[in-house]
Structure formats: structure tokens, C-alpha cells
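**Student:** quick one, structure for this:
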Amino acid sequence: MAAGIFCLGAVLTIPNTAAAQASTCEIDRPVVFAGLDWDSNAFHTEVARFIARHGYGCASEVIPGSTIPLLNGMIRGDIDVTMEIWKVNVLEIWNPAVEAGQVKDLGVNFPDATQAWYVPRYLVEGDDAPAKGLKSVADLPRYAALFRDPEEPSKGRFYNCIAGWGCETINTKKLHAYGLTDSFTNFRPGTGAALAAAIDSHLLRRRPIVFYYWGPTWLLGKHADTIVQLEEPPYDPQVWAELEKVDDPAQAKRATAYPTVPVYVAVNGRFAAQAPKLVAFLSNYRTTNALVSEMLNHMQETDATAAEAAKHFLKTREDVWTGWVPPEVAARVKAAL
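**Tutor:** Modelled structure (predicted):
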């Protein structure tokens, strides 16, 4: 999922510098990264580029684009490294490419990409909380008046995913399957920015809101302690498959919680053979949803670029990244910060 849009716009190159010359890159050309068009990938890419440049002496480029074209580019060899592979979304392309040796899975970047429905903590916890009994999606009809839709006051408003996204369709089916369409409107913002702004505003003003969101994102990083995930039936692969196959949302009879999704780092097969040191580093690259959301919130709050957020991470979280690389590489990276 995209937390937002971070468009790199053109191929960006980081050249070799004097600081990086202490180590000679094991390949004689720039490493090419996939510039997927969302913020978390941009952050991971800039972290990896900084380490590759200053720790391993490697120049790099970023080619911007969207999921399928860039994955096909990595299969062809036009792209060397992709920092976020959401396998669950691309299995029909991914599995044959792995079997053919065209791409290589280097392991999990973060294990816990999430999607869920949330309400503010201040609504459900505390002596004066107006919705103490609200714990699950099944409880929502009893509290619909608390979430009153100003355009249809007889119902509550559910803030769905962005119109046209896959998550919007799934949530619409869930509203029907959970029997919520008589008590809630299905409000679908036109952009990710509009959805984030609405949620952020409600939470800052301590107003009632029930909404869908995903992570890692700056919004979850900012409000992690302010929101509570509503309970749904536990994830069931069979129910999920049935839900996806339903064409008419009104015909959805059963639903289940979103699965927690691992997101992977991957490389082109030939690159894996050509650059074993870089591949060893990228194989050790490990983060979490919470950590990435924290860094994305830093970007949002400080108006930082992904490259600036990467430097902030490298300066403040040595406890995380120094375990990815040998001590001499870590020393070179620290010296460059």
C-alpha cells in the first residue's frame, strides 16, 4: 500500500565521492533502485543508497514508477534492487520470476504491514469516554449517532479508503457483510491526502471518527497512541478469498480482518551474483511497521525529503542499522553522516 505519493520525477544519481573511496564498489556501474511511488519505499531506498554509497563505495540511481512496470524491469535486469516487494499483490508475476532465477528474495524488510478499522482511544477509554462498549465492528450500529454524517444525519459516517483503490472495494464489501449499511454511510475521499487530513484533523480536535487506514504511514506514526483498532473476525484465508471474489458488494455475506502482510527486499538474479557484499547487506535489512511509521511522521512533521529522513534514521537509530553491515562499513557510514 502507498502511504502517500513521493514521486522522484526523474532518474537520480548519487556519484562516488571522496568519502566513499575508502571502499571500492564491487560493480563498475551505478546500482539501480526501484523508485516505487509511495513514501515508505522512498525512505527505505534512500537509507540503502546512503549505505551503499558511503559504506561500499557504490554510486546509485533511482528509476521512478509503479509496481508492475518496475517489477518487470527488475525481471529484465533494468532494476537491480527493490526495497518493498508486496508479494501478496504480485504473485502471478513474482512466482514464475523466482522459479526462473530472474529475481531473488532477500528476506523480509518489515513483517507487519497492516490494514484495519480504527476509532480514537479517547472515545472508548477513560471514565468519561462516550463509547466505552465499542470494541468491535459488531458494536458500531449502537454508536452510529456518535459518528453522525453531516450530509446524512440519520447515519454515522465511515471513512473508507480512497475511491478507486482496492482497499475501498474490500471495505465496501465489509460494510455490507457486517450489516452496517443501514447505520453508516460509505464516505470515500478522492485522494490519500484528503483522507489523511480528515483523520488527522478529527484526532487533533478530539472529535469522533471511525476510519480505515494502513501502515506503515506517517499518520499511524503520529497517532499510534491515540487510536484503537476495532476487532473483526480473525483473518481467515478462505473467507478472504470468498470476499475478494464477490462482484456485487451488497452480496457479501462474510468478512474477516485484513491479513498482516510481510514486505520483502528483492534483487535481480544477475545482480545477486555480481554484488555479494551488497546482497549480504540487503539480506540483513530489517525494520518494522512502527519504526517506518515513526520515520514517515518525521518526514511529515519536518517537511523532510526521503533522503533527509534517511540521514535522520542513520544518525538516531544506530541500534538498528549497524547490525546490517560489518563494523568497517558501519564506521564509514557514521563518518559520512
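
**Student:** CA only for contacts and neighbour counts going forward, please
**Tutor:** OK.

**Student:** now the helices for the stretch 201-337 of the chain?
**Tutor:** With helices called from DSSP state H, counting those that start in this stretch, the stretch 201-337 of the chain shows them at 218-223, 237-245, 269-274, 276-284, 289-302, 306-316, 318-321, 327-336.

**Student:** can I get those helices in TSV including mean neighbour count?
**Tutor:** As requested, these are exported to TSV (neighbours: other CA atoms under 10 Å):
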stretch	mean neighbour count
helix 218-223	21
helix 237-245	14
helix 269-274	17
helix 276-284	19
helix 289-302	20
helix 306-316	19
helix 318-321	14
helix 327-336	16
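
**Student:** could I get these as TSV with distance to F184?
**Tutor:** Listed next are those as TSV, based on distance: least, CA to CA, whole Å:
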stretch	distance to F184
helix 218-223	24
helix 237-245	20
helix 269-274	49
helix 276-284	45
helix 289-302	29
helix 306-316	38
helix 318-321	43
helix 327-336	52
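
**Student:** which one of these lies closest to N186?
**Tutor:** helix 237-245 (17.7 Å; CA to CA).

**Student:** residues contacting the closest one, please?
**Tutor:** The contact list for helix 237-245 (CA atoms under 8 Å, 6 or more residues apart in numbering) reads I170, K173, A252, R254, A255, T256.

**Student:** next helix or strand past the strand or helix carrying the first one?
**Tutor:** Going back to what we said before, that points to I170. Assigned by DSSP states H and E, I170 belongs to helix 166-177. Where DSSP H and E defines the elements, the next helix or strand beyond helix 166-177 is strand 184-187.

**Student:** now show me the structure for the sequence below, then we'll compare the two:
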Amino acid sequence: MRTHLKMLLGAGLGLAVGLGAAGGALAEVESKDPIKLTLHDWTGQLITTKLMGEVLKKAGYNVEYVQADYIAQFAGLKTGDLHVAMEIWETTGREAMDEATATGKVENLGETGMQAIEEWWYPAYMKEKCPGLPDWQALNDCAEAFSTPETAPNGRYLGGPVTWGGFDDERAEALELDYEVVHAGTDAALFAELESAYQRKAPILLWVYAPHWAPIKYEGEWVEFPKYTAECYGDPAWGDNPDMAYDCGKPRGPIWKVSWAGVKDKWPGAYAAIKAFKVSNEEMGAMVAAVDLDGKDLDGVVADWIAKNEATWSGWIK
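**Tutor:** The predicted structure follows:
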């Protein structure tokens, strides 16, 4: 699921009045009330949201970016206090999304075009110390190889911020893994630790996701857990542990867009544009790398994509 909260500070935050391509007054739109798009705590989501928001501005809409928790945002989407969330990952957000859409107050607006993987990951050099990988059953044989002074003799797994969900604590317990789950405070801290460990060839096992630059920049593999099924999460009797759920890997699949159900009636043009939005894993990976690795300004990266892809986004708002 993520980095650079400082990117949220500045001109892009707060109420952003929609300007046309040449700047100026609002175009003729269905409502001049602001469309509230949620921002979270990882770079890709900020980019996705800003891409959509800036395109909506070009269509004349009034856009407001609102900081919100990834899972807790569904409460605001149900009430209409929030309007659009541009990244709900099949890997971690599907349960919350399905619960919200089942109420009829939130609508699934389809796939973003990106396909999500989020799973336990290790650098290739760790396979020398644990040749049974990527099979998850090798993890306990190699727990000491993945340990730190604070966790020894247990291994250490570095999870994402707790707000990302993902059930890593439950997974470790259900599969009886001799590992302590430690949660990084931020996306930036998660990948800073990977960078440091990789340079030193130090042991590390952590949450890595795609689309992202990390699995492109660093050679490594995702752990292969028992394949996810809905029964694994919902029925303790399923799987290796008959008494506990989450004894499997995380789901994989699309990254979705969702909205307050009232968006289609209040802003039908924006609704159609959001449904039409599509970017690829490759496009997103390049933009995240430009921000996180090259140090480019996030809003500048968004503006550059918009400048070079008018033929694409103009079709969203036609």
C-alpha cells in the first residue's frame, strides 16, 4: 500500500477550485459544490488521486482533496461527507469495500487498470540462507536467519502501517510462524529499511507491494503462502489451521475506484470520467519512482503526465 506525506502539504491540498486548461472560471458543470477525493499515505495513491482530480478540474469541476484513513474512509463515503476514493486494493480493502457497497450507499466504479500484489517479500540474497524459499513452510526453518537482536531466536517480519490492514499478525499466528510482526510507522520508513538492509545484505523480510518501484529496483521474491480463498478469511475450519482464519496468503487482483452513491446523480459528468479512468502498472511504477527515487515533486510528476497524455485523459471527460 506508500510514502512522502510531506507531498500532501502545499498548494495541492485544501479546497482547489477547478480551473480550465487556460485558467479561469468554472465551466458549465452540474454542481459547483466540491467533489471530495480522499488522499492516503502512499505515493501511488496520491498520484492516482491527483491525476483524477486535476483532470476533473480541466473539465470545470470544483475539487477538494481530503486526507482520510484507508479503511475508515468508508464511513464518510457512506454518508456523502467524502465522495471518491481512487485506490481500493483487492489485496487489503476488498472486505471493507464489499461491506460498504452492500449498503447501497457506496458504489464500485470499476478497475483503475492497475493489478495489485501485496505480500511478504525477501531479497534474493536471503535465499542462500533459506534455500527452501519461496515456500512459506521454509520460514520456520530459517527464522533465526531472519531474526534481529530484538526478536531472536524468532524471525522478524516488517509489516506496513497498521492502517493498511492485511491481517499479517493473524497470518503469522494462524500459520504458527516463529516470527514477530513489527509494523513500520510509515510507507517511507518501510522502504528506507529495505534500502538500508539491501545495501548491507542484512536479513530482512517485509511487506512489499506492486505497482511500486521496489520489486523492480531490488531482486527478490514474494513468499508463496497457501493460495487465498474467501473461505480462508471467513471460515476458520478452512486450511492448515482448523481453528483460525487467515492461514493463507493475501488476495491478488485489481485496484478499484469507489464513490459515494450520490456522485452519479449530483455530478454525472465527473462520475463518467472517474469510471473511464485507467492507468497501467508500468505507468504508475514510473511515476512513483520519479517521486520516491528521483526526488521529483509529486504535483510536477502529475502535471507532466497530464501534459504528455492529453489524448488519453480527454477521452475520460468527453
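
**Student:** list the TM-score for the superposed pair.
**Tutor:** The TM-score (TM-score structural alignment, normalised by the length of the second structure) is 0.77; 307 aligned residues with a CA RMSD of 3.7 Å.

**Student:** top of the contacts of helix 237-245 of the first structure by neighbour count?
**Tutor:** A255 (26 neighbours; other CA atoms under 10 Å).

**Student:** contact partners for it?
**Tutor:** K173, K174, A177, Y178, P233, V239, W240, L243 are the contacts of A255 of the first structure under CA under 8 Å, 6+ apart.

**Student:** what does D243 of the second structure give?
**Tutor:** P236, A237.

**Student:** now the helices: where do they sit in the stretch 1-150 of the first structure?
**Tutor:** Using DSSP H, counting those that start in this stretch, helices in the stretch 1-150 of the first structure cover 39-56, 67-76, 91-99, 121-124.

**Student:** ok, and which of these has the densest surroundings?
**Tutor:** Across the helices of the stretch 1-150 of the first structure, averaging neighbours per residue (mean count of other CA atoms under 10 Å) puts helix 39-56 on top, at a mean of 25.

**Student:** chain center to that one: distance?
**Tutor:** Distance, stretch centre to chain centre, for helix 39-56 of the first structure: 16 Å (CA atoms, centre = their mean, to the nearest Å).

**Student:** which other helices and strands contact it?
**Tutor:** strand 31-36, strand 60-65, strand 81-85, helix 276-284, helix 289-302, helix 306-316, helix 327-336 (3 or more CA pairs under 8 Å, 6 or more residues apart in numbering; DSSP states H and E).

**Student:** now tabulate the ones you listed in JSON lines and tack on distance to C7 of the first structure.
**Tutor:** Output for these, formatted as JSON lines (distance: least, CA to CA, whole Å):
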{"stretch": "strand 31-36", "distance to C7 of the first structure": "8"}
{"stretch": "strand 60-65", "distance to C7 of the first structure": "7"}
{"stretch": "strand 81-85", "distance to C7 of the first structure": "15"}
{"stretch": "helix 276-284", "distance to C7 of the first structure": "23"}
{"stretch": "helix 289-302", "distance to C7 of the first structure": "14"}
{"stretch": "helix 306-316", "distance to C7 of the first structure": "11"}
{"stretch": "helix 327-336", "distance to C7 of the first structure": "26"}
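
**Student:** the second structure: which residue goes with V137 of the first structure?
**Tutor:** By TM-score structural alignment, V137 of the first structure lines up with W136 in the second structure.

**Student:** one more: L36 of the first structure?
**Tutor:** Aligned partner of L36 of the first structure by TM-score structural alignment: L39.

**Student:** check F281 of the first structure too.
**Tutor:** Looks like F281 of the first structure aligns to A273 there (TM-score structural alignment).

**Student:** and that match, what does it touch?
**Tutor:** A273 of the second structure touches L56, W316, I317, counting by CA under 8 Å, 6+ apart.

**Student:** quick check: the second one vs S196 of the second structure, distance?
**Tutor:** So the one you mean is W316 of the second structure. Here the distance between W316 of the second structure and S196 of the second structure works out to 41 Å (CA to CA, to the nearest Å).

**Student:** what sits against I51 of the first structure?
**Tutor:** V333.

**Student:** what lines up with it in the second structure?
**Tutor:** Match for I51 of the first structure (TM-score structural alignment): V55.

**Student:** rewinding a little: ok, of the contacts of A273 of the second structure, which one's closest to P161 of the second structure?
**Tutor:** L56 (30.4 Å).

**Student:** distance of that closest one from P236 of the second structure?
**Tutor:** 45 Å.

**Student:** just the buried positions in stretch 172-186 of the second structure, please.
**Tutor:** By neighbour count on 16 or more other CA atoms under 10 Å, the buried set for stretch 172-186 of the second structure is 172-175, 177-184, 186.

**Student:** then stretch 194-207 of the second structure?
**Tutor:** Result for stretch 194-207 of the second structure [16+ other CA under 10 Å]: buried residues L194, Y198, P203, I204, L205, L206, W207.

**Student:** do I have it right that Y70 of the second structure meets W42?
**Tutor:** No: judged on CA atoms under 8 Å, Y70 of the second structure makes no contact with W42 at a distance of 10.2 Å.

**Student:** Provide a list of residues in contact with T49 of the second structure.
**Tutor:** If you count contacts by CA under 8 Å, 6+ apart, then T49 of the second structure has L37, T38, L39, A85, M86 around it.

**Student:** the first one: neighbour count?
**Tutor:** Look at L37 of the second structure: counted by other CA under 10 Å, it has 21 neighbours.

**Student:** before we move on, back to that, want to throw the helices of the stretch 1-150 of the first structure into CSV with distance to A335 of the first structure?
**Tutor:** Below are those laid out as CSV (distance: least, CA to CA, whole Å):
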stretch, distance to A335 of the first structure
helix 39-56, 9
helix 67-76, 32
helix 91-99, 37
helix 121-124, 43
